[in-house]
Each structure stands twice: as C-alpha cells, then as structure tokens.
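> here you go, sequence then predicted model.
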Amino acid sequence: MSQESAIWPQGMPPENITLVLKLFTILDDSSDDSGQRLADEIFISDGRIKNGMHTFSGKAAEHGVLEIAGSRKKAWDAWSTRKHSILRVYSRSQEATDDILFLGTLAATFPNGKSATGEFCARIIFGLSDTQETRIKWFEVWADATPFVTAMNMKD
C-alpha cells in the first residue's frame, strides 16, 4: 500500500488513515488468513463489502450474502500480485470524516505473466466496533475491470 503521495482531507483522524492503509495492505496480501484479518481487524461485526456484483457481510452467510471472513478464499485464483495505491481522499468537510470517497490505482500481475494497472473509486463509512474502536462499516468499490480482464486473457 502506497501512502507517500496520497492527499488526505485536513481533519482526517489518524486512526482512520491507519485503518484504510491497513485495509489495503490486507487486500494485497495473499495469506490464507487475510479474510479473517479483515473481519477481525478492519470491519465492525455487521460491516459490509460491495465490489461489483459481490457483497460480503460480517454476519453469517444468508440469502446469498457471504461473510467477510470467507471473502478472500478465491480472491487470488486469478491474480499473482496486487498493489493498491491511494491518490486522493475526499470528505464533505473537516468535521465529516466518517464518510469518505477516494480515488486510487491497482497494479496487478497474473499467472500468465502479464500485468495491468487500473483506476478505482471507493467509499468507506466508518463506525465503532463492539469495543468502541474505529472500524469500517461499509466499503464499496467501483472500477473498470477491462485492463485486468484483457491482461488475464493475453497469450504469448
């Protein structure tokens, strides 16, 4: 996760910045425990992730909604490496830093040896965990998958 060039809104609590950076560090980690880490360290107990057609909830699976802890089981099937970078973070005001939008990039490599970089936009709503620690309540991502699908399907 790259933060060196990221532009954060003034007034953004340091714990929120740390949490967002940790989120992307875990998303870029192919370890078997990454899904459990998201559930335990990043999201409130009923937090949600929405990425395209996929929605993952902190609660047990029901009605086709998968839980966050299991959300990473197949996440690395089509990827070899991933590296997210945050470019710019926006909030309505210095006082309203519990609901942010941001722009970023994702650089990835694939099992066929090809690579691609694409842009994404995401929204995060922060909340408090059962222990009153800042966590993520809602995380939604919008991205154009074209560069990644193209690279995944390329042949030598």
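Perfect, I can see it now. Numbering: from 1, shown residues only.

> drop to CA atoms for contacts and neighbour counts, all remaining ones
Noted.

> and the longest strand for this structure?
strand 115-128 (DSSP state E).

> ok, and what's touching that one?
16, 44, 98-109, 134-145, 147-148, 151-152 (CA atoms under 8 Å, 6 or more residues apart in numbering).

> buried among the residues you listed? Need that as a selection in PyMOL.
Buried members of the contacts of strand 115-128, defined by 16 or more other CA atoms under 10 Å, are picked up in PyMOL with:
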select buried, resi 16+44+98+99+100+101+102+103+104+105+106+108+109+134+135+136+137+138+139+140+141+148+151+152
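
> put this beside the first:
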Amino acid sequence: MGYNTEGTEWPADNVTPSVKALIDRFFNLLDNTGSDVGNILADEVFAKDAVAQFGMHTFEGSEQIRKSRDNAWTLFTARQHRVLRVYTHDKEGTDLLFIGHVAMDLKNGKHVAGEFTGRFTIADASSPSPQLKSYAIWAVRSFLPSILQELTIRNRTLVHS
C-alpha cells in the first residue's frame, strides 16, 4: 500500500485487504492532479449509484462523480491525505468511519494541515473488487479559515475582472 495508508490503524479483522487497497487508492487519486482522476473515480472506485462529498459539494452517480474533480485544484498546488485510524460499524466491514490528516499547499503560498473525520460505505466488501457506495467528510475548523479566505479572495478577483 502507498503512503496514504502505510501507518493506518485498522480494525482487527473485518476490513478486507481489497477494501484497504480501495481506500488507499481513493486517497492517492485525491492527491493526484492528473486529468483522468474523475474518470477513474467514476468508473473504478465508486459504484454507479454512489454519493460522494468533496469539500462543500455533493456528487451523485457516475456522471457527477466523473466531473467532481474538474475544479479540485483551483485553490491548491499540492495535497497529501493520510488515513490515521479506521473504525467499523458492522462485522462485514461495509460501514467505516475514519480519522484522517490532510496537508495542503495553497496557491497563495500558505500551507494548511489538520485532521478530519469521514465515512465510507462499501459495496461488495468481500469481493476482490469492492467499490465505494458513499464518501462523506467533516473537516476540522483549524485549517478551514485559510481555505475560505483564499476562496473569497479568488471570487472577488473573478467578479472584479
């Protein structure tokens, strides 16, 4: 597995290796600036009827998820997600809560970092190719003011241009 989950504390026995690999791949894609990330998320990572929350926006179904990364790098030059700890609600490992850490470099030169929590629901968790049914996050306020300030400055610039 990659850097996104290399130090993750997982539940003892009910998160399969394929789900762990899916979560690692998902966060690796979120940290990737490639133009094909939206397609990979829509076609390979998420189920066709999935719901994904990225930032302050919710995307439903493959076509919306495909477009979800179109503006993902508007404010950022780099991002690095790490999953710190995962908790499971059920013995099948299909409903997971996690604590993560994200470090982000903003285009204005600032660096922000902090913990966040989130939830995954997993389709076909016991199969070799599980997919995400849903993804939602709750960010810690410590780094939000810097991001919101940058967004406000960019919006003013666009309005006055």
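Happy to help now that I have it. A quick note: this is a predicted structure, and the numbers were derived from the prediction, not measured.

> report the TM-score for the pair.
After superposition, the two chains reach a TM-score of 0.84 (TM-score structural alignment, normalised by the length of structure 1), with 146 aligned residues with a CA RMSD of 2.3 Å.

> quick revisit: any buried residues in the longest strand of structure 1, and which?
So, applying 16+ other CA under 10 Å, buried residues of strand 115-128 of structure 1: 115-127.

> just the strands in structure 2 please.
Along structure 2, counting by DSSP E, strands occupy 46-54, 57-60, 76-88, 95-106, 111-123, 131-139.

> on that earlier part again, next, the mean deviation of the longest strand of structure 1 compared to structure 2.
With mean CA distance after the TM-score superposition for structure 1, strand 115-128 of structure 1 departs from structure 2 by a mean of 0.8 Å once superposed.

> what's the spacing between that strand and its chain's center?
Relative to the mean C-alpha coordinate of its chain, strand 115-128 of structure 1 is positioned 5 Å out (CA atoms, centre = their mean, to the nearest Å).

> same check, this time on stretch 142-156 of structure 1
Using CA atoms, centre = their mean, the offset of stretch 142-156 of structure 1 from its chain centre is 19 Å.

> just the residues contacting that stretch, thanks.
Contacts of stretch 142-156 of structure 1 (CA under 8 Å, 6+ apart): 51-52, 78, 108, 110-112, 114-122.

> now the angle from the longest helix belonging to structure 2 to strand 111-123?
Among the segments of structure 2 that qualify as a helix by DSSP state H, the longest is helix 144-160. Going by axes from the mean of the first three to the mean of the last three CA atoms, to 10 degrees, helix 144-160 of structure 2 is angled at 100 degrees with respect to strand 111-123.

> buried stuff in helix 144-160 of structure 2?
Buried, per 16+ other CA under 10 Å, within helix 144-160 of structure 2: 146-147, 150.

> can I get those in JSON lines with distance to residue 79 of structure 2?
Supplementary listing: these in JSON lines, determined by distance: CA to CA, whole Å:
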{"residue": "146", "distance to residue 79 of structure 2": "15"}
{"residue": "147", "distance to residue 79 of structure 2": "13"}
{"residue": "150", "distance to residue 79 of structure 2": "16"}
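
> and those, which is closest to residue 68 of structure 2?
residue 147 (18.3 Å; CA to CA).

> look up how far residue 70 of structure 2 lies from that closest one.
Going from residue 147 of structure 2 to residue 70 of structure 2 by CA to CA, to the nearest Å gives 18 Å.

> which residues are in contact with the spatially most central residue of structure 1?
With distances taken as CA atoms, centre = their mean, residue 24 lies nearest the centre of structure 1, 5.3 Å away. The contact partners of residue 24 of structure 1, by CA under 8 Å, 6+ apart, come to 1, 84.

> what is the burial count for residue 11 of structure 1?
12 (other CA atoms under 10 Å).

> wouldn't it be in contact with residue 95 here?
Yes. Using CA atoms under 8 Å, residue 11 of structure 1 is in contact with residue 95, at 6.9 Å.

> spit out the contact partners of the aligned partner of residue 68 of structure 1 in structure 2.
Applying TM-score structural alignment, one finds that residue 68 of structure 1 aligns to residue 65 in structure 2. By CA under 8 Å, 6+ apart, the contact set of residue 65 of structure 2 is 38, 41-42, 51-52, 59.

> report the two of these separated the most.
Checking the contacts of residue 65 of structure 2 with CA to CA, the most distant pair is 38 and 51, at 13.7 Å.
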